[in-house]
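Novice: Structure here, sequence nowhere to be found:
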């Protein structure tokens, strides 16, 4: 269990599942997780905050996609709301602009503007961005493909 924690932070639910998979009795697992929490090795709020910052920066995921990932990791809804609150609308638009600009560079051979628009929108939607952000970003990027980040 300590080896698992040394690789990266984990949520309490992930560790509960890992202990259950190893057939550790429930009372022993609860004591172990309680002690890990006491000494600060398990902290769902810190884990969620770190996860949001990392995945938003590297994966360019939206708040909604990050919330879904945290929910799958067993994080409480209130903790998720607090962690994702750190990202505002401007952060999402900036990350979506960066993602769209990168995607647009990889579509240099596509000349049909509708195909470009559709593929950009689909790439952003797969990362969890809402229709308002997708529309804004695709419009900005396609308006000035030479330097889309200038319009942010």
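Specialist: Ah, there it is. Everything quoted here is computed from the prediction, not taken from an experiment. Numbers count the residues shown, from 1 in each chain.
Novice: Please make it C-alpha for all contacts and neighbour counts, starting now.
Specialist: OK.
Novice: quick one: the nearest residue to residue 84 once chain neighbours are set aside and residue 99, what's the gap?
Specialist: Of all residues not flanking residue 84 in the chain, residue 63 sits nearest, at 5.9 Å (CA to CA, 6 or more residues apart in numbering). Per CA to CA, to the nearest Å, residue 63 is found 15 Å from residue 99.
Novice: Residue 62 and residue 129 touch, don't they?
Specialist: Yes - assessed by CA atoms under 8 Å, residue 62 is found in contact with residue 129 at 5.3 Å.
Novice: From residue 105, how far out is residue 85?
Specialist: Using CA to CA, one gets 31 Å for the distance from residue 85 to residue 105.
Novice: same check, this time on residue 65
Specialist: Using CA to CA, residue 65 is found at 24 Å from residue 105.
Novice: Just want to know which of these two has more residues nearby.
Specialist: Taking neighbours as other CA atoms under 10 Å, residue 65 and residue 105 compare with residue 65 leading, 19 against 11.
Novice: let's bring in a second one:
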């Protein structure tokens, strides 16, 4: 026991100098920081613009020009459905694109055929007439709301003539009549009003409903026989004028 105490009382455990690293001499200061080699440890701060794990800093993208922004807006709009020049211009104005850039971009789109108001009008008339049964008056109103000029609209509406309107009106009436209930006079008024909302002239609407009622049953036919379609059409036209 005394020998052990003597061993400990000499330099003791705490007196053992710290172990020096490889390549150091006894005269080196053990607490001196290691010299920088130009590189950091794995968890150190990056040097020379290099981030940990080899990543490089994200570069800020250069700002886009107003023309690029305008084209992107237009393409997003056209991806939803075809648009007229006026519709695209309206959106660009709302996005605060300058008038000069709007004209530049839309002129270019006109030139390459990305926008074509005449083709738009023809497709719109065909789709809305056959799909929704709209007459020329309602179609003309929709084209006007979408910025199609009068001349272009007139050309597109030539695809729907009087015969086409009369046929479409009768198809609509027959479809509604299958589930219509009530007295013939009430049904008559409802169906004529329905056709009027779709843009049909009074004469075409009244005749379509009268003919459909005449073919429905005896009671409806008797009511239809008493209808003076021409007189009612003239009266309706006078009220609208």
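Specialist: Here it is on my side, so go on. Model, not experiment: these values are computed from the prediction.
Novice: ok, back up a step: intersection of neighbour lists for residue 62 and residue 129 of the first structure?
Specialist: Shared contacts of residue 62 of the first structure and residue 129 (CA atoms under 8 Å, 6 or more residues apart in numbering): residue 92.
Novice: who has more neighbours, the two?
Specialist: The neighbour count for residue 62 of the first structure versus residue 129, taken as other CA under 10 Å, is higher for residue 62 (28 against 23).
Novice: residue in the second structure matching the more buried one?
Specialist: For residue 62 of the first structure, the aligned residue in the second structure is residue 135 (criterion: TM-score structural alignment).
Novice: what kind of secondary structure is the closest residue to its match other than its chain neighbours in?
Specialist: Among residues not flanking residue 135 of the second structure along the chain, residue 199 sits closest, at 4.9 Å (CA to CA, 6+ apart). Following DSSP: H, G, I helix; E, B strand; the rest coil, residue 199 of the second structure is assigned to coil.
Novice: gap between residue 199 of the second structure and residue 108 of the second structure?
Specialist: Distance of residue 199 of the second structure to residue 108 of the second structure, computed by CA to CA: 36 Å.
Novice: between these two, which one's more packed in?
Specialist: Higher neighbour count among residue 199 of the second structure and residue 108: residue 199, with 20 against 13, using other CA under 10 Å.
Novice: Thought residue 141 was touching the more buried one, still the case?
Specialist: No - with contacts counted by CA under 8 Å, residue 199 of the second structure stays clear of residue 141, the gap being 9.2 Å.
Novice: Check the gap between the residue positioned nearest the centre of the second structure and residue 74 of the second structure for me.
Specialist: Among the residues of the second structure, residue 80 comes closest to the average C-alpha position under CA atoms, centre = their mean, at 4.4 Å. Computed as CA to CA, the residue 80 of the second structure to residue 74 of the second structure distance reads 10 Å.
Novice: can you list residues touching both of the two?
Specialist: Here residue 80 of the second structure and residue 74 have no joint contacts, going by CA under 8 Å, 6+ apart.
Novice: Check the first structure for its longest helix and report it.
Specialist: Longest among the helix segments of the first structure by residue count, using DSSP state H, is helix 89-106.
Novice: For that one, which helices and strands make contact with it?
Specialist: helix 113-126, helix 131-143 (3 or more CA pairs under 8 Å, 6 or more residues apart in numbering; DSSP states H and E).
Novice: List of residues touching it?
Specialist: Counting by CA under 8 Å, 6+ apart, residues outside helix 89-106 of the first structure touching it are 56-57, 60-63, 116, 120, 123-124, 129, 133-134, 137-138, 141, 145, 148-149, 152.
Novice: Residue 113 of the first structure matches what in the second structure?
Specialist: Structural alignment (TM-score structural alignment) places residue 113 of the first structure against residue 184 in the second structure.
Novice: Report the separation between its match and residue 229 of the second structure.
Specialist: 15 Å.
Novice: more crowded one of those two?
Specialist: residue 229 (20 against 17).
Novice: any idea how far that one lies from residue 210 of the second structure?
Specialist: From residue 229 of the second structure to residue 210 of the second structure the distance is 8 Å (CA to CA).
Novice: before we move on, what about residue 200 of the second structure?
Specialist: Using CA to CA, we find residue 200 of the second structure at a distance of 15 Å from residue 210 of the second structure.
Novice: do residue 198 of the second structure as well
Specialist: For residue 198 of the second structure relative to residue 210 of the second structure (CA to CA), the value is 18 Å.
Novice: Please apply the same query to residue 199 of the second structure.
Specialist: The gap separating residue 199 of the second structure from residue 210 of the second structure is 18 Å, by CA to CA.
Novice: And residue 162 of the second structure, by the same measure?
Specialist: Residue 162 of the second structure is 17 Å from residue 210 of the second structure, where distance means CA to CA.
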